[in-house]
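J.: structural data only, the sequence is not supplied:
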């Protein structure tokens, strides 16, 4: 049996099973696909695929279904990820570009992914520790106190209050003119930088101001650095759980273990991070985990398609997004949707 023909038969079985949810027999393959060989040859090919563990016979009928190994072979031999149609791309771009802030962009993205793929969609918020400082705003609160507002390149906004530490010398005068000058110096020095270069740039500003303001600059530098370095709890947003419920027939027993697993957000976040590490640093690639590859018992009958977003490569991405569903999934469609949405969300976040 030729390898090319075996792959063609496997592709046909995956395609039919995803579309019909019914085990696929040799007769239906002959009727639906132009494989160019006799039914007897297809039966022999199916027997060889079964012996190799790529398909299995769930019942005593003649039909076969793909195994996790078969789905993996199918995904690994996709010639390319089919592009979305022009109307689909325009709809994604228009919908996401209407976002008013980061929260809105994330919520729009997760709803859009669930609608496009009919699976459970997951979007991780950008990590503060991976963000660069876009702008810092200083607001005088009276006396020697300042409100420090930090805006990152991922759209996150953090606020902290600082007070100038007591010193033996004269107290700093934090009037509007002085604060405006500090604000300008800090933004010129640090805007667009990530840790650790950010901290060094902020420290240099202390050498540019009069001595009474040095403690203020040091306090502001400390709070900015600590905020961008702190272990902020990662957050994910999910949508489309009802899609999973409608796919209940795809699970051997019950979807309860799946629902319990996705409720444990740390499980999903760990899985997304592992999948990001699977990809190449050359570009933002789509990664796929199938069945037992998820390494979580509750997700043993599911597949996850994920991609990083917000950077040029996987290593500098801000966060990850993806979809989760039964292993009987439209992999080419899910991979195309995840890739396209990740690219558009990257554009929205970075702009």
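T.: That came through, no problem. Just so you know, these numbers come straight off a predicted model, no measurement behind them. Numbers count the residues shown, from 1 in each chain.
J.: from here on, just use CA atoms for contacts and neighbour counts.
T.: OK.
J.: going along the chain, name the strands of the protein.
T.: Secondary structure of the chain by DSSP state E: the strands cover 55-56, 65-66, 120-124, 133-140, 145-152, 157-163, 236-239, 287-290, 302-309, 319-326.
J.: run through who's touching stretch 198-209.
T.: Residues from elsewhere that reach stretch 198-209, judged by C-alpha atoms under 8 Å, 6 or more residues apart in numbering: 133, 185, 186, 189, 190, 213, 214, 217, 218, 221, 225.
J.: narrow those to those in helices?
T.: Assigned to helices by DSSP state H, the following of these qualify: 185, 186, 189, 190, 214, 217, 218, 221, 225.
J.: okay, the strands of the chain in a markdown table with distance to residue 176 and mean neighbour count next?
T.: Formatted as a markdown table, the entries for these read as follows, by distance: least, C-alpha to C-alpha, whole Å; neighbours: other C-alpha atoms under 10 Å:
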| stretch | distance to residue 176 | mean neighbour count |
| --- | --- | --- |
| strand 55-56 | 73 | 22 |
| strand 65-66 | 69 | 26 |
| strand 120-124 | 39 | 27 |
| strand 133-140 | 7 | 19 |
| strand 145-152 | 11 | 19 |
| strand 157-163 | 16 | 15 |
| strand 236-239 | 40 | 20 |
| strand 287-290 | 51 | 24 |
| strand 302-309 | 39 | 28 |
| strand 319-326 | 38 | 27 |
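J.: against that first model, consider the following:
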């Protein structure tokens, strides 16, 4: 159990980090006493600051200046964030109504990343859904003519694919309905990889009256399921980083999609937020920055990652809370709530 001295030093560190985030100016013992009710003497504060400095949590850049937090100090601060101030009812309504106006999945994600950049005044990034976890929601079969079909495949990530199928034999209305029922039976709630397997099994023993149509439709659908586009990112707010000192390589790193995809591939489960500070980032160009990231999804499945990249002196409590809130609302919109 921490001693009262340890707890007080934790309070002093928290106050230094909070003041430095707010001002980006070195923090002295006098200003700490003026701004925070620490209930101790200035000599005690100075002693606490000397101990925190010797332990590597803060550093004095110049002999006459106050202290600034180190990456170790930020990590200690982040690890001891217990209470996040909730968004106001007005903020929650604004986020939800803005996202609900999206016309399709990509529009919702574009809106969410724009919103996150505005809310945090950092660079924000979101990954389009990982199609490996996408599941088929419905297949619609539409007769465009006696020997021509339109297949519409809809996934739970909002992806919609349309494919035309040309037949060498006539297919009546009853055959179209039977084909639709068989395809839905084989594909609904399956991942795209599972769907390819069940379609292959389906064509091995088809009803004679629709054998030709089923074989053609299944072949076309397998091409669609296997033809998965590569992961893509949507980026917003990179101009926010140009105002932050010491981040020359970060914008270039963000524009290198591979770097960020690698970063978002390791986001935590739904509902959890990860914070990487400075040197904790694997990519060299992100080692002057901090990254706050989480996952969004539906039905308990993570579909992709979203996050914020900014300077190490970012407002961690506010950023964690906003990243978490936007991910939660994106998930709600995707789930149709």
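T.: All right, it came through fine. Since the model is a prediction, treat every value here as computed from it, not as a measurement.
J.: turn the strands of structure 1 into JSON lines, columns for distance to residue 22 of structure 1.
T.: Written out in JSON lines, the entries for the strands of structure 1 read as follows (distance: least, C-alpha to C-alpha, whole Å):
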{"stretch": "strand 55-56", "distance to residue 22 of structure 1": "13"}
{"stretch": "strand 65-66", "distance to residue 22 of structure 1": "8"}
{"stretch": "strand 120-124", "distance to residue 22 of structure 1": "22"}
{"stretch": "strand 133-140", "distance to residue 22 of structure 1": "53"}
{"stretch": "strand 145-152", "distance to residue 22 of structure 1": "50"}
{"stretch": "strand 157-163", "distance to residue 22 of structure 1": "50"}
{"stretch": "strand 236-239", "distance to residue 22 of structure 1": "27"}
{"stretch": "strand 287-290", "distance to residue 22 of structure 1": "20"}
{"stretch": "strand 302-309", "distance to residue 22 of structure 1": "18"}
{"stretch": "strand 319-326", "distance to residue 22 of structure 1": "15"}
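J.: mind checking which of these is nearest residue 91 of structure 1?
T.: When the strands of structure 1 are compared for distance to residue 91 of structure 1 using C-alpha to C-alpha, the nearest one is strand 120-124, at 17.7 Å.
J.: and for that closest one, what span of structure 2 is it aligned with?
T.: Structural correspondence for strand 120-124 of structure 1: residues 123-127 of structure 2, per TM-score structural alignment.
J.: what does stretch 84-94 of structure 1 give?
T.: Residues 87-97 of structure 2 are where stretch 84-94 of structure 1 lands when matched by TM-score structural alignment.
J.: relative to the whole chain's centre, how far out is the matching stretch?
T.: 19 Å (C-alpha atoms, centre = their mean, to the nearest Å).
J.: buried ones in that stretch?
T.: Of all the residues in stretch 87-97 of structure 2, those buried under the rule 16 or more other C-alpha atoms under 10 Å are 95, 96.
J.: gap between the counterpart of residue 4 of structure 1 in structure 2 and residue 49 of structure 2?
T.: Aligning on TM-score structural alignment places residue 4 of structure 1 opposite residue 7 in structure 2. Residue 7 of structure 2 sits 13 Å away from residue 49 of structure 2, taking C-alpha to C-alpha, to the nearest Å as the criterion.
J.: which one of these two has more residues nearby?
T.: Set residue 7 of structure 2 next to residue 49 and count neighbours by other C-alpha atoms under 10 Å: residue 49 wins out with 24 against 12.
J.: and the strands of structure 1: which comes nearest residue 19 of structure 1?
T.: Each of the strands of structure 1 was checked against residue 19 of structure 1 via C-alpha to C-alpha, and the shortest separation belongs to strand 65-66, namely 12.0 Å.
J.: would you check the span in structure 2 matched by that closest one?
T.: Under TM-score structural alignment, the match for strand 65-66 of structure 1 is residues 68-69.
J.: now that stretch, how far from the centre of its chain.
T.: How far stretch 68-69 of structure 2 lies from its chain's middle: 29 Å, per C-alpha atoms, centre = their mean.
J.: cool, stretch 25-44 of structure 1 as well?
T.: Between the mean C-alpha position of stretch 25-44 of structure 1 and that of its chain there is a distance of 39 Å (C-alpha atoms, centre = their mean).
J.: what does stretch 207-220 of structure 2 contact?
T.: 151, 163, 165-169, 171, 175, 179, 199-200, 203, 206.
J.: so which of these are in helices?
T.: Cross-referencing the contacts of stretch 207-220 of structure 2 with the helices (criterion: DSSP H) gives 175, 179, 199, 200 as the overlap.
J.: from those, which is closest to residue 333 of structure 2?
T.: residue 199 (30.5 Å).
J.: so how many other residues sit close to the closest one?
T.: Neighbouring residues of residue 199 of structure 2 were enumerated by other C-alpha under 10 Å; the total is 22.
J.: can you check the one 5 residues further on too?
T.: Close neighbours of residue 204 of structure 2, defined as other C-alpha under 10 Å, add up to 10.
J.: what distance do you get for it to residue 267 of structure 2?
T.: 41 Å.
J.: do residue 115 of structure 2 as well
T.: 20 Å.
J.: now render the contacts of stretch 207-220 of structure 2 as CSV, adding distance to residue 272 of structure 2.
T.: Compiled in CSV, these are given as follows (distance: C-alpha to C-alpha, whole Å):
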residue, distance to residue 272 of structure 2
151, 38
163, 38
165, 44
166, 48
167, 50
168, 53
169, 54
171, 51
175, 48
179, 43
199, 36
200, 38
203, 43
206, 46
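J.: from the residues you listed, pick the one nearest residue 258 of structure 2.
T.: Closest to residue 258 of structure 2 out of these is residue 163 (30.5 Å), distances taken as C-alpha to C-alpha.
J.: chain neighbours aside, what residue packs nearest to that closest one?
T.: With C-alpha to C-alpha, 6 or more residues apart in numbering as the measure, residue 151 is the residue that lies nearest to residue 163 of structure 2, at 5.1 Å, once sequence neighbours are left out.
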